[in-house]
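Undergrad: Show me the folded form of this:
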Amino acid sequence: MAFVIKFAKGVRNHWKKSTFAACLLAYGAKRLKNKYEIDGIMKVYCEEALTYGKVAITGNTLPRKITVILNPAANKRSSLEDYEKYCSPILNLAGICVDVVHTESEGHAKKLVQELKNTDALIVAGGDGTLSEVVTGLIRRTGENNSKLIPIGVLPLGKSNTVGSALFPGGEHLGNVKSMAEASMAIVREATKPMDVMKIEIINEPDADTIQDGEKGDEVQEKKAVYALAGIEWGAYRDASAKKDKYWYYGPLKKYATYIFNGYKDSLNWKCEALVNYSEPCEGCSNCVTHIEEKNTKWYNRFVRSTAKKEDRSRIINENCQKYEQKQISTADFACLTSNIFAGTANNSPPKLHLNLGPQDVDYFNFLTEGFRSETGQRRQIVETIEARQIELRPNLEKMDTQNAWFSIDKDDFEVKPVKITLLPKVITMFCSSSQTEITNLTSP
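TA: Sure thing, here's the model as predicted:
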């Protein structure tokens, strides 16, 4: 009893030190608890991966080989450490030959994919930007009708993981660790699903990617499109979100600070004015399908696990597919999204683009409210949604400050220009959790 009284007096007489010690102790206890729970999560996944690794293969069969394209600069340069902690052990225990290739600069992932040979799958270890680069490089290499033969995996190691989070939702507590482990295990299980791709082309404008290598003055190549899996954003919320890193000194509150300090600035695009031409969604017809797929004998053909005969829709006539509606828009929040990021999208529904238009005018209070909602994973206010297969977006550049006008295509910045956005339904195959797969290929022992 005397010890308790003496201890209580000590705490009272040295309350500042006692408070600091208590906070330090609580922080340490929380770290130990998290480490214990992470070890438990990894143990479960590693034990499952080991069961795959113990399966014997025949003498004329080679182990699976995958190529991981890792962006070491992703998520404040923590992606490599996260990969080695939460992804690499699972892949190695499963008996998969893993070749890790690091990107060195913006656009390097596209070049790596175009030069890649002899691999069973491509795995993107990074965020939305790296994934978009890999998909762009892959489709440019193989063509829009052949790229569906190549399985792609994503390890959500970036700062923004829109597609990765949709494929591998991790939950609230230790969600990032669960997402990374589940994404790694999906590669081991070989559970896949087809995914839509958004093709974005500049209208009547030269593209920086079209200049040939060599001296200045060479002829311009055919325009090269950019391919995305999530969507394209434009407007005040996009501009504010792009400024987050400027408020790094606010720590975890920086994502809220960007809306507080930018909600009154003219540098944001408060008026996105454009002419939109769009066609209705189509399940596939002679207008959408350029030609019947032919047998492919290239190196990536061995990736195909299913031999199911695909339906030929090149003879189907859909008059509405070739009809375009026209609409003049003015909004503070423009987003054209694929169905990839919406959970629970019906597989039997026609593939479509979702053009979401926010309110035309936003005051400071609503800007804060909607911005905070988006940072907590909720959807911002939508005034109108247009469903389409193809969209021509022609911004009113005469009324805009073009120096401060930017699109975000899968979180990468692109200058605002007239663009044509085309949906390519189920062009690629991606690894996913078993609960989401449409065609699950399990090699479980």
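Undergrad: only C-alpha atoms for contact and neighbour calcs from this point on.
TA: Noted.
Undergrad: For residue 5, list the residues it contacts.
TA: Taking C-alpha atoms under 8 Å, 6 or more residues apart in numbering, we find residue 5 in contact with no residue.
Undergrad: I'd assumed it was in a strand, is it?
TA: No. Residue 5: not assigned to a strand; according to DSSP: H, G, I helix; E, B strand; the rest coil it is helix.
Undergrad: so which strand or helix has residue 334?
TA: Using DSSP states H and E, residue 334 maps to strand 333-337.
Undergrad: and that strand, what other elements does it pack with?
TA: Strand 333-337 makes packing contacts with strand 231-235, helix 236-242, strand 353-357 when contacts are defined by 3 or more C-alpha pairs under 8 Å, 6 or more residues apart in numbering; DSSP states H and E.
Undergrad: What distance do you get for residue 189 to residue 195?
TA: From residue 189 across to residue 195, the span is 18 Å (C-alpha to C-alpha, to the nearest Å).
Undergrad: Who has more neighbours out of the two?
TA: Neighbours per residue, other C-alpha atoms under 10 Å: of residue 189 and residue 195, the larger number sits with residue 189, 21 against 18.
Undergrad: separation between that one and residue 116?
TA: Taking C-alpha to C-alpha as the measure, residue 189 and residue 116 are separated by 24 Å.
Undergrad: related to what we said a few turns ago, how far off strand 231-235 does the strand holding residue 334 point, in degrees?
TA: Per axes from the mean of the first three to the mean of the last three C-alpha atoms, to 10 degrees, the angle that strand 333-337 makes with strand 231-235 is 170 degrees.
Undergrad: and this one, so I can compare the two:
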Amino acid sequence: MFRTIRNNWKKSIFAFCALSYGANWSYDRYQANQIRQFYCQQASIMGSQTLSPMTHANRVAVLLNGQANNGKAKSIYDKTIFPLLHLIGLDVRVYRIDTVTDPNGLNELLTTKIEPEKLSALMIVGGDGTLSELTPHLLQSSVLQNLPICIIPIGEHLSFARSLFPTTNKKKLHDDITLLCESVLALFNGKVVRKPLLKITMSNTSEKPT
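TA: This is a model prediction of the structure:
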């Protein structure tokens, strides 16, 4: 065996690297599934209890940007986020904002189709670009302004989300399964943080008279 390895050392190194990568990938996947299972159990417990008025949320509108994270946002939502919402026992309505092509379509969606007056919470799945696109419409609606908004950080650029969530060693926030699950449950355990949607900085452009 050692003679075979010595005579084919390049193939042996490649096989070793492939096996190591496969083992690490399998272990990471196992850990991720264990985390999902734990939070699904927590969500199931929440769903079996009577929610207090502070955490009562019957209908939740999910604004999903399916193009976020190179088109993987929908898959991440289905695998990690939706099971928690289902186990909590919510009336979840999912709206794909990336499929809206009509210039007035997004405004119609947020003012009419999602029936904002019947919502208990709003969930935004995407990154900074998704938030930037939705912010003007959120500011124009007095109903949406007063709704709790849950941010699910799935995207390439997540500066706003990083200001909300604790430090993680993951380069991409959506790779941290624990953080994704915590961001969902935070909407129903009373952890509400007020953050401005817009920040305006005035530069000093005054010049001395000549």
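Undergrad: returning to that earlier point: whereabouts in the second structure does the strand holding residue 334 of the first structure align?
TA: With TM-score structural alignment applied, strand 333-337 of the first structure matches no range in the second structure.
Undergrad: again with stretch 259-270 of the first structure
TA: Stretch 259-270 of the first structure maps onto no residues of the second structure, going by TM-score structural alignment.
Undergrad: part of a strand, is residue 393 of the first structure?
TA: Yes. When classified by three-state DSSP, residue 393 of the first structure is found to be part of a strand.
Undergrad: Pick out the residue nearest the middle of the second structure.
TA: Centroid-nearest residue in the second structure, with C-alpha atoms, centre = their mean: residue 152, separated by 1.9 Å.
Undergrad: can you tell me which residue in the first structure aligns to that residue?
TA: By TM-score structural alignment, residue 152 of the second structure lines up with residue 155 in the first structure.
Undergrad: Skip the chain neighbours and tell me the closest residue to its match.
TA: Counting by C-alpha to C-alpha, 6 or more residues apart in numbering, residue 125 is the residue found nearest to residue 155 of the first structure once chain neighbours are left out, at 4.7 Å.
Undergrad: ok, how many other residues are close to the one you found?
TA: The local packing of residue 125 of the first structure (other C-alpha under 10 Å) involves 29 other residues.
Undergrad: need the contact list for it.
TA: Listed by C-alpha under 8 Å, 6+ apart, the contact set of residue 125 of the first structure reads 68-71, 79, 83, 154-158.
Undergrad: Helix or strand for it, just tell me which one.
TA: Here residue 125 of the first structure is assigned to strand 121-126, by DSSP H and E.
Undergrad: Skip ahead from that strand and say which helix or strand is next.
TA: Past strand 121-126 of the first structure, the next helix or strand by DSSP H and E is helix 128-142.
Undergrad: How about residues contacting that next one?
TA: Here helix 128-142 of the first structure makes contact (C-alpha under 8 Å, 6+ apart) with 71, 107, 109-111, 113-114, 124, 146-147, 154, 158, 160-164, 224-229, 410-412.
Undergrad: Looking at those residues, which are in strands?
TA: 124, 154, 226-228, 412 (DSSP state E).
Undergrad: Alignment lookup: residue 87 of the first structure to the second structure.
TA: In the second structure, residue 87 of the first structure lands on residue 81 (TM-score structural alignment).
Undergrad: Need the three-state assignment for that match.
TA: Following three-state DSSP, the label given to residue 81 of the second structure is helix.
Undergrad: before we move on, what about residue 330 of the first structure?
TA: Look at residue 330 of the first structure: counting by three-state DSSP, its state is strand.
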